[in-house]
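Enquirer: pasting the structure only:
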């Protein structure tokens, strides 16, 4: 569970999961100063973190050495009917064939992707 508490500055807030906290701000286009992560950045971050961890688990399980795993996620929510969440998985230090194979498998298995692909129901949290 995450809580979000406002800051004095316009549209700034702090998010906490009870263990760590991170500052949040609206992008300039939406009235904020844009100095911190914005609300949509957290959707991208959750998906990127899941893809990164899953890719690392595949490499670990199969004893595949790599130099770096870099995940890029871009959210496009400007269509009134659809939201596009695009990703790129890069594994430095392996062949393009190995990278493509691992990326395809992780895309199929990513738990955050599976959860975001379900029907979403928004409702108040009961006390």
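Expert: Cool, the structure landed. Values in this document were obtained by computation on a predicted structure and should not be read as measured data. Residues are numbered from 1 along each chain as shown.
Enquirer: Could you use CA atoms for every contact and neighbour count after this?
Expert: OK.
Enquirer: Please tell me how far the lengthiest helix in the chain is from the chain's geometric centre.
Expert: In the chain, assigned by DSSP state H, the helix with the most residues is helix 39-61. The gap between where helix 39-61 is centred and where its chain is centred comes out at 6 Å by Cα atoms, centre = their mean, to the nearest Å.
Enquirer: Who are the packing partners of the helix or strand just after that helix?
Expert: With elements assigned by DSSP states H and E, the helix or strand that comes after helix 39-61 is strand 68-76. Identification of packing neighbours for strand 68-76 by 3 or more Cα pairs under 8 Å, 6 or more residues apart in numbering; DSSP states H and E yields helix 39-61, strand 84-92.
Enquirer: want to compare, so here's the second one:
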């Protein structure tokens, strides 16, 4: 479970899972300080983290050495229509571009957050 508590700075918040804590904020354009990730950026980071670790799992399972995996995610925040997640995965490894594309496709299909976001969402009070 995630707990979010407001703090003294205008619209800043502390976000914790009980073990780790990060700070959140909203953009300056919305009245915040813009110092930390916004809620939409946090959502994008969840997909980016999942794609990153899923790619690593796939490569490690196949004993493919890599230097670094870099994922990028951007959300086109369109309310009332489709919300578009743009993503990229860069695999820094000595493998063919064809193999990279195959592993990225596998990572996208296997990413748990992607699966959650693709489903119909239902919101219930706790």
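Expert: Structure received. On a predicted model such as this, the values are computed, not experimentally measured, just so you know.
Enquirer: Got a TM-score for the two of them?
Expert: Remark: TM-score between the superposed chains equals 0.94 [TM-score structural alignment, normalised by the length of structure 2]; 125 aligned residues with a Cα RMSD of 1.0 Å.
Enquirer: correct me, but residue 12 of structure 1 touches residue 32?
Expert: Yes. Using Cα atoms under 8 Å, residue 12 of structure 1 makes contact with residue 32 at a distance of 7.3 Å.
Enquirer: of those two, who's got more company?
Expert: For residue 12 of structure 1 and residue 32, the more surrounded residue by other Cα atoms under 10 Å is residue 12, and the numbers stand at 21 against 17.
Enquirer: Any figure for the gap between the more buried one and residue 90 of structure 1?
Expert: With distances defined as Cα to Cα, to the nearest Å, the gap from residue 12 of structure 1 to residue 90 of structure 1 amounts to 33 Å.
Enquirer: next one: residue 74 of structure 1
Expert: Residue 74 of structure 1 sits 14 Å away from residue 90 of structure 1 when distances are taken as Cα to Cα.
Enquirer: and what of residue 106 of structure 1?
Expert: Using Cα to Cα, we find residue 106 of structure 1 at a distance of 12 Å from residue 90 of structure 1.
Enquirer: same thing with residue 13 of structure 1?
Expert: Noted for residue 13 of structure 1: a distance of 32 Å to residue 90 of structure 1, by Cα to Cα.
Enquirer: on that earlier part again, tabulate the helices and strands packed on strand 68-76 of structure 1 (a markdown table), appending mean neighbour count and distance to residue 117 of structure 1.
Expert: Formatted as a markdown table, the entries for these read as follows, by neighbours: other Cα atoms under 10 Å; distance: least, Cα to Cα, whole Å:
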| stretch | mean neighbour count | distance to residue 117 of structure 1 |
| --- | --- | --- |
| helix 39-61 | 17 | 12 |
| strand 84-92 | 16 | 11 |
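Enquirer: I'd like to know which of the ones you listed is closest to residue 125 of structure 1.
Expert: When those are ranked by distance to residue 125 of structure 1, counting by Cα to Cα, first place goes to helix 39-61 at 19.2 Å.
Enquirer: What is the closest one packed up against?
Expert: Packed next to helix 39-61 of structure 1, using 3+ Cα pairs under 8 Å, 6+ apart, are strand 68-76, strand 84-92, helix 96-109, helix 111-117.
Enquirer: hmm, try it at 6 Å
Expert: Packing partners of helix 39-61 of structure 1 (3 or more Cα pairs under 6 Å, 6 or more residues apart in numbering; DSSP states H and E): strand 68-76.
Enquirer: which bit of structure 2 covers the strand it packs on?
Expert: Per TM-score structural alignment, the counterpart of strand 68-76 of structure 1 in structure 2 is residues 68-76.
Enquirer: contact partners of the matching stretch?
Expert: Contacting residues not belonging to stretch 68-76 of structure 2 are listed as 44, 48, 52, 84-92 [Cα atoms under 6 Å, 6 or more residues apart in numbering].
Enquirer: Since that was my last question, I'll sign off now.
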